[in-house]
Structure formats: C-alpha cells, structure tokens
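**Q** quick one: sequence and predicted model below, then my questions.
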Amino acid sequence: MSGHVGGPRGPDNLGDRAVPANDTAEPTLKPSVTEPVEEILDVGQGLLDRGEIFLLSMMRESNLYQIGLAIVLFGVAYLLRITLGPRIRAWMGTREGWPKWRMRILVVIHQRLQAIFFVALLWGAVLILREVTWPSRSYLLGIIATLAFAWLTVVFLTRLIKSPFLRKLVRYGAWTYVTLRILGLTAEASRILDSIGFDLGEVRISMLIILQALVVVGALVALARFVTTTTSRRIQSNEDISPSMRVLIVKVMQIGFYGLAFYIGVKAVGIDLTGLAVLSGAIGVGLGFGLQKVVSNLVSGVIILLDKSIKPGDVISLGETFGWINTLGARYASVVTRDGKEYLIPNEDLITNQVVNWSHSDDFVRLDIFFGTAYHDDPHDVRKMAIAAAKSVDRVLSFRPPVCHIVGFGDSSVDYILRFWIKDPTGGLTNIRGNVYLALWDAFRENGVSIPFPQREVKMMGGEMPGLPKDTPDPQDD
C-alpha cells in the first residue's frame, strides 16, 4: 500500500475523484463573507481554548475552596438580610421628617441588602486571605468580589434612570461590559462584534458600534433627563420668572440637552455624521411634508411662549370651551373646564382662532346680568336694591363697586343691567351669576318689588267660536 501519509496533496494525488483540468481550488464564498466568518471562528477557538484552561484550573484544590467560600459567604449574606432587614425597615419608618430623596436612597439600599452584605463579606475575606496566605489563594475570590462590586455599582447608578426600558438597556449593557473587562475578554468580544456588520458608503456599521451607541446614547440621554428634570423644578419654583418664560426655558433646555447627548453619544462611538448628511436630508424633506401640522404646532407653541399671550393659569374661552390653562406642551395646550374635562387644544388653533383670555393682563373680570321690574316700582329704589344685593355676594369686589342702569322700557317691564367685578374667574362664572340672581330675588321679595311676566287677554267675539257649524257642541259644555 503506497501513497502519502500526511502532507499536502499534489496535483497527481487527488484521491479517487477525478477533477477536470479547469477546476480551481478557490472557495465558493466571496472573500468579503469568508473573512468575518474565519475571524469569528478563530476568536471562538481561542475562547474555547481559554475556557478549557479556565475549567481545568477550577479543579485545583485552591480554587475549589475559594468557590466554596464564596458560596458560604452568599449564604451568610442571606441570613444577615433576613435578620437585619426587618429592623432596618422599622428604623426607616421612624424617619418621618427626612427629605424624600434621602428616603428613596434608603429604600434602594434596603432592597439590595443581600448584595451589599455579600460584597462586604467578599472583600473582607479577600483582605484577610491576602494577609495570612499567598496571593494565589485569594485570586479567584478577588475576581468574584470585583465582579459583585461592579454589578452592584451599576445597579445603584442605573436607578437614576426613570424609564424602565432605558434602565434595563443601560444596566444589562454595563453589566456585560464590566464582566468582559474584568475577565479580560473585551478584545475578543470586540473582534467578534466588529466583524458582524456592513459598509454604508464610507461608514462602517457593525454590531459593536450599534451596541456601543445604544449603551452610550442611552446613558447620556438618561443623564440629560436627570439634569433637565432637576433644573426644571428649580425654574418652575422661581417666582421671579413669568410662567410662560419658565415653560420656554424648560423646553429650550430639554431640546439642547437631549440634542447634545445624542451628538456626543454618536461621536463617542466613532460614527461620522457627515456620511449620513445626504440620507438625513432626504429623510428631512419627507418628514417635512408628512409632519406639517406637527411642525406648525411646535412653532405655534414657541410663538405663544414668546409673546406671552397665553400662560399656565390663564382662563380662556375658545369656541364652546371655557376653562383654565393647565399646561403648555410642545404640541398642544391642556385646558381644564369646570366639569373636570381636559381638552387638548393644538397650539395652532390658539394662534389662528379668536381666543378670549379672561386673565391676560390682569385677573379682573366684569360680568353683566339682565333683569326687569314692573312699571309701578320706583326705578331709583330698584337700582339701589340691585347694587346692595350684588355687594352682599362674597366674590363681588367692593373696591370696584357694582353699577345698575336702565337699558329700556319693555312691553311689560322696565329693563335693567347690573354690572359687577370679580377677581377669580377660575372659580367659575355661572355660579357667581346665580348667586347674584338669588340675592336680587331675596331683595325684591323683601321690599315688595315684582318681576312681571307677559300676560295676554283673549276676548271671544259674538259668543260663538268662528269656523264651526251651528250644530257643533260647545267644548266648554263637556
């Protein structure tokens, strides 16, 4: 039996299969596809080799007792939590005068007591082992302690993110990164993720860049949201700034911080935005046609805030809607009516339609009510009674006294108008009118003033109803 054992096959040693002369030895996949696959396979093989070495090292006696010690410390941390947790909770219940932010920190700490105890016990054990034995006896335990501390730090930092989705995204991304960093696997993971991607012009879009962008941009957006929320609270509590300017400052600050966070995040991961300029321009033109109303409402909102024509707390009337401005948003204004309904009116309607602002320059509002009395009542006395009745109502202003005038002589009454001022239109207009009418009713009834109503007399001519035959019985006979 002859032939080569090992070594490359030559052209004359192709085995039992005959190959045509024009066949080539090139692979069937294109180089652009095979290169990432080969790189992933090489990195994967290297990780498998390192994993095999790691597993073999775990079988050593020094490493097994470190793993066992970590498990024992985890159990001790659990016992400490169930023992001290209720006592700490009861102590927290006695801290009634503390600020809310301090109580929130205590609640977060109480929720992670076991992890805190576990990290403290791990580092205590590592420090003791490093003093009484060789460093190799605590090497694995030190890695576990570092991982536990890093994971716990990520948990506390991500608690500042209010959005649940964004919090989970940043938390899991940070956990993955610190784990790879501590284990020394960042280079291999970066090579695998970077090999999965595609080219968009001069821009390289890979899985690594996408993950980095999600985590970095998410963290920066969360930071921008925290800063804007904290700053907006201080701005809203500043009485020296008008309400409309407060809203405008907060909106501009939010747009600036969020835009800056997105720009810094994209630049931090190495994405060149100039390569996407043409694509973003085309998308912008399409969005401009499709979002005309949205852009119009945004611009109208900015105009409203700048000219201060409408601000939070104003009482307005728009068509059949009467209420006060609750909030001014980027797209709409929230108007709350007296019956508890909340109307979301687009900002464009507040610019283009006629709006009655009852409290634009000041809070003083004049109301008019009409009534009539009989001709035999003295109009001078009626006017004095009406003014006194209006003054007796609580919300009617005394330093702007009511006035009463005759506006005409009707068919059956002398017609009057009673005008009075109030300073709290948010308290309602219909109810104050009703109270003044009740005061007028009581005053007129006490002084014998009558409120006439039309009366008609029907006179029958000839004793017979017209249009009926003579033999038709009279309906009054029934």
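**A** Arrived safely.

**Q** contacts and neighbour counts: CA atoms only from here.
**A** OK.

**Q** please enumerate the strands of the stretch 251-400 of the chain.
**A** All strands of the stretch 251-400 of the chain, identified by DSSP state E, counting those that start in this stretch, fall at 315-318, 321-328, 332-337, 342-346, 356-357, 365-373.

**Q** and these as CSV, adding distance to residue 159 and mean neighbour count?
**A** Below are the strands of the stretch 251-400 of the chain laid out as CSV (distance: least, C-alpha to C-alpha, whole Å; neighbours: other C-alpha atoms under 10 Å):
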stretch, distance to residue 159, mean neighbour count
strand 315-318, 40, 20
strand 321-328, 28, 20
strand 332-337, 31, 22
strand 342-346, 33, 17
strand 356-357, 43, 16
strand 365-373, 49, 16
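
**Q** take this one as well and set it beside the first:
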Amino acid sequence: MIGYANEGWELAKGWLLSPAAWSQFALLIVAYLLAVYVSRKVNPVLTRLLTPEAENQSVFAKARRFVAIFLPLVMPVLAFAFTAAGEGVVRSIFDSGAVIAFGKRVFLFLAARILVRDIVRDPFLGLLGKFFIVPAAALYALGMLPFVASKLEETVVPLGNLSFNLLWLIQFAVVGGFIFWLGQWSNSQSSTYLDKQEMRPATKQLAVKAAEIAIFGFAFLVLMNIMGISLTSLAVLGGAVGVGLGFGLQKIASNFISGVILLLEGQATVGDYVELDGGEAGTIVKMTARATFLETFDGRWIVVPNEDFITTRVTNYSDQGSANRYEVPFSVHYDTDINKVPDIIEAAVSKHPAVLQDPEAPDCELRALGDSGIEFAVEFWVNGIDDGKNKFTSEVLFIVWNALKDNGIEIPYPHRVLEIKGKLPQ
C-alpha cells in the first residue's frame, strides 16, 4: 500500500507541475460545466417529449415512459462525450491525455452510480449493480481494473476434479443473474399477454407453462454458450439426474407429468370448484408443475399433488358451467293439505334473485311420510357454489319458513304418547 501511495503521489506531483496537465484540468471543468448547462436546457424538452398522456397505454407510449427513466444519465453522458472530444484535442497538441482520460473514466463511474442508485428499481438488479457494476466502474476509473482482473484470474478455486478462477466465477454470477432475470421478466410479460387472449383456461395455463419452459431453457443455453461451457460436458450430470428420477424423484416426475396431463385434458383448471375422493374441496387458484392449490371457503389453501387428480376420483362442480343444483328439505304437519304445498313453495323460491329458471325451475317434491310429519324437499338451480350450505341454502330456508307461515301451514315437531297401564298413583 505504501508503494501504491508513493506512485500516486509521484503521478499527482507530475500532473500539478505540468502545463499540459493544467490545460487538461481546465478542459475537464469546461466539459463538466457545459454538460450541466446543456442538460438543464435539454432535460425539460426531453421530459415533455417522453411523457405521454396518463390514459395512453399503447406500446409506443410505454416505450417513451421507459426511455424517460434514463433522463438522469443525460448530464454524466454529456460530460463523458465532451471530455472524450477534449481528449482528442489534447492528445493532438500535447501528445498526452492521462489527466483528461482519468476524468472521462470518473464521469463514466458517476453514470454507473446514478444508474444503480436512481434508475434501477428491481431489487435483484440493484443488488447486482451495487456489488458488481459500481465497484467495477470505480476500479476502471482508478485504472486498476486490469490489475484486479489479472489477480482474480490467477486465483484458482479447486472443486474436486474441476477448478475455476475467481474472475470466471464472478462473470458467471453476473451474466447468469442478468440472463435469468431477463428470462423472468420475459416470462412475466408473456404470461400477461397470454392471460389477455381468448382461449380455454386449461389451454391458457398450458401455453403459459410451455412459454416458461422455453424461455428458461433458452436462457440456460445462452448462458452456457457465453461462458464457454460445452453442453457435452453436461452428459454426466444428465445421467445422474436420470438415475435420480428413476429412484428418489419418482413422485416429482409423476406429479410433473400429471400436471401436464391436467393442462392438456382440461378436466380441472384455475377457477374450478373441485372435490377429491379424499375429502379435499375448494376452488383451484393456482396450478404448478408439482401441485395444485385449492382455496377453501374459510380462506385456507390446500396443496394437492397433481398425481391425486389423475389416480383418484375428482368431482368438478364447475366443469360444465357455473350453474349448480341444491335442495332444501322441510316437513309439514299431517293436517296440511299437501296438494297446495308444491305450488306455494315453488312460487316463493322462484322469487329469489339468484334462483334460475333454466335449466330447471324450482321443483318441490314429496319425499316421505315421516314419523312426525310429511317430508318435502325443494330443488333449485343457482349460479355459483353454495359455500358449505351457508349461502343459497340458508336464504331458501328462510323463504320456505316464511311461505309456510304466511299460508298457515304448521311445521311439525316430534310428539310422544305416554301409555300408563293400571291405576294412576294417588
């Protein structure tokens, strides 16, 4: 460190005593002031040009908004450009430009810092810029980037029969992280686009999954190609994965294939209310490669392996549409004229706003001659699912009660006859 400090002092002393260095310092100051002046004049104009109306959501408007994000870079980029022009003039006159070249690198460092601090909003890209991009720009500004890169390249990390140098690992982390972030962004954009298309939910889910696999598969191939990794070297890894699938990962492979079958056949998709043979019931809110997520009426999520949808019996209440039939049982007294009951109940239930007349109007049926009363049940169709017999069934029960009371029909309750043999006690 003392040696580097001495070299820095000698360099600074040489710059301070050199007329060429003073002229370069002057050009740096002029370039900076000119960049500040031009940016203050240009930024308002660019802001007006790149800010469309709030209700404009076209592709061109979105592109303008995206470009406007980078307006804070105008000043350091202009300073870099003006300094580069001044460097050409200085080198032609003095055949030296170390000072102005250093200033140009400093402006580039400022641009990188502004980009990471003020422009990047994604947490992962911000982390990448904070720990890799800004330090690399700082080393470049100080002229130490080649030295540090050579030291990192000389430092080899052994990993069994393989070995990597630190520079390669850093490059792999930066490039790989950016490529897979770009893949994640592309996947979200494609999912948003596919969600807006008119197609069956199962087909839409399959298209989203296919696009996701294609995007990340392509990102993986691009990363391998950029880093110079031969795909043939992955054959051993592929064989190991195949053995793992054959032994320890059978369930994962089975669930993945079952998920693909579900998406292809469309027997259950997002938004359907299903009930499995094991008792699990709920609305499908999410389908992944491994499992399907059901949301119950009380807000809980049930994770069901995809294999269960293939190997067990599944009742899909939403497969043929949103209409479902329910029934409400009730009883009347034996003194009732039961011929009037169906017309009274059917007319009353039909007035409920959620009860449908198609595919069938409310139907009141005589079910049994019970011990305490005559048993009836009214069947009705509604759109949607009765959440645990607490929504439509409850409302129709109120209607039945009020209709019977309004018509003077008694609802029975159990009666018991007590027979006493012999004389009653005194």
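**A** Ah, there it is. As the structure is a computational prediction, the values presented were derived from the model and not from experiment.

**Q** give me the TM-score for this pair.
**A** TM-score for the superposed pair, counting by TM-score structural alignment, normalised by the length of structure 2: 0.78. Supporting figures: 417 aligned residues with a C-alpha RMSD of 4.6 Å.

**Q** can you say which of the strands of the stretch 251-400 of structure 1 is nearest to residue 197 of structure 1?
**A** strand 332-337 (41.6 Å; C-alpha to C-alpha).

**Q** okay, that closest one sits on what stretch of structure 2?
**A** Strand 332-337 of structure 1 lines up with residues 291-296 of structure 2 when matched by TM-score structural alignment.

**Q** can you list contacts of the matching stretch?
**A** 255, 259, 281-287, 301-306 (C-alpha atoms under 8 Å, 6 or more residues apart in numbering).

**Q** what are the ranges of the strands in the stretch 1-150 of structure 2?
**A** Under DSSP E, counting those that start in this stretch, the stretch 1-150 of structure 2 gives no strands.

**Q** so where do the helices sit in it?
**A** Counting by DSSP state H, counting those that start in this stretch, the stretch 1-150 of structure 2 has helices at residues 2-16, 19-49, 59-68, 74-94, 98-114, 123-128, 134-141, 145-154.

**Q** a markdown table please, covering these and showing distance to residue 311 of structure 2.
**A** Putting the helices of the stretch 1-150 of structure 2 into a markdown table (distance: least, C-alpha to C-alpha, whole Å) gives the following:
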| stretch | distance to residue 311 of structure 2 |
| --- | --- |
| helix 2-16 | 72 |
| helix 19-49 | 60 |
| helix 59-68 | 46 |
| helix 74-94 | 62 |
| helix 98-114 | 56 |
| helix 123-128 | 41 |
| helix 134-141 | 54 |
| helix 145-154 | 55 |
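
**Q** so which of the ones you listed is nearest residue 207 of structure 2?
**A** helix 59-68 (22.8 Å).

**Q** for that closest one, which positions count as buried?
**A** Residues of helix 59-68 of structure 2 classed as buried: 61, 64-65, 68 (neighbour count, 16 or more other C-alpha atoms under 10 Å).

**Q** equivalent analysis for stretch 67-75 of structure 2, please.
**A** For stretch 67-75 of structure 2, by 16+ other C-alpha under 10 Å, it's 68, 71-75.

**Q** likewise stretch 383-401 of structure 2?
**A** Buried, per 16+ other C-alpha under 10 Å, within stretch 383-401 of structure 2: 384-386, 392-393, 396-397, 399-400.

**Q** neighbours of the counterpart of residue 333 of structure 2 in structure 1, how many?
**A** Counting by TM-score structural alignment, residue 333 of structure 2 lines up with residue 374 in structure 1. Neighbourhood size, residue 374 of structure 1 [other C-alpha atoms under 10 Å]: 17.
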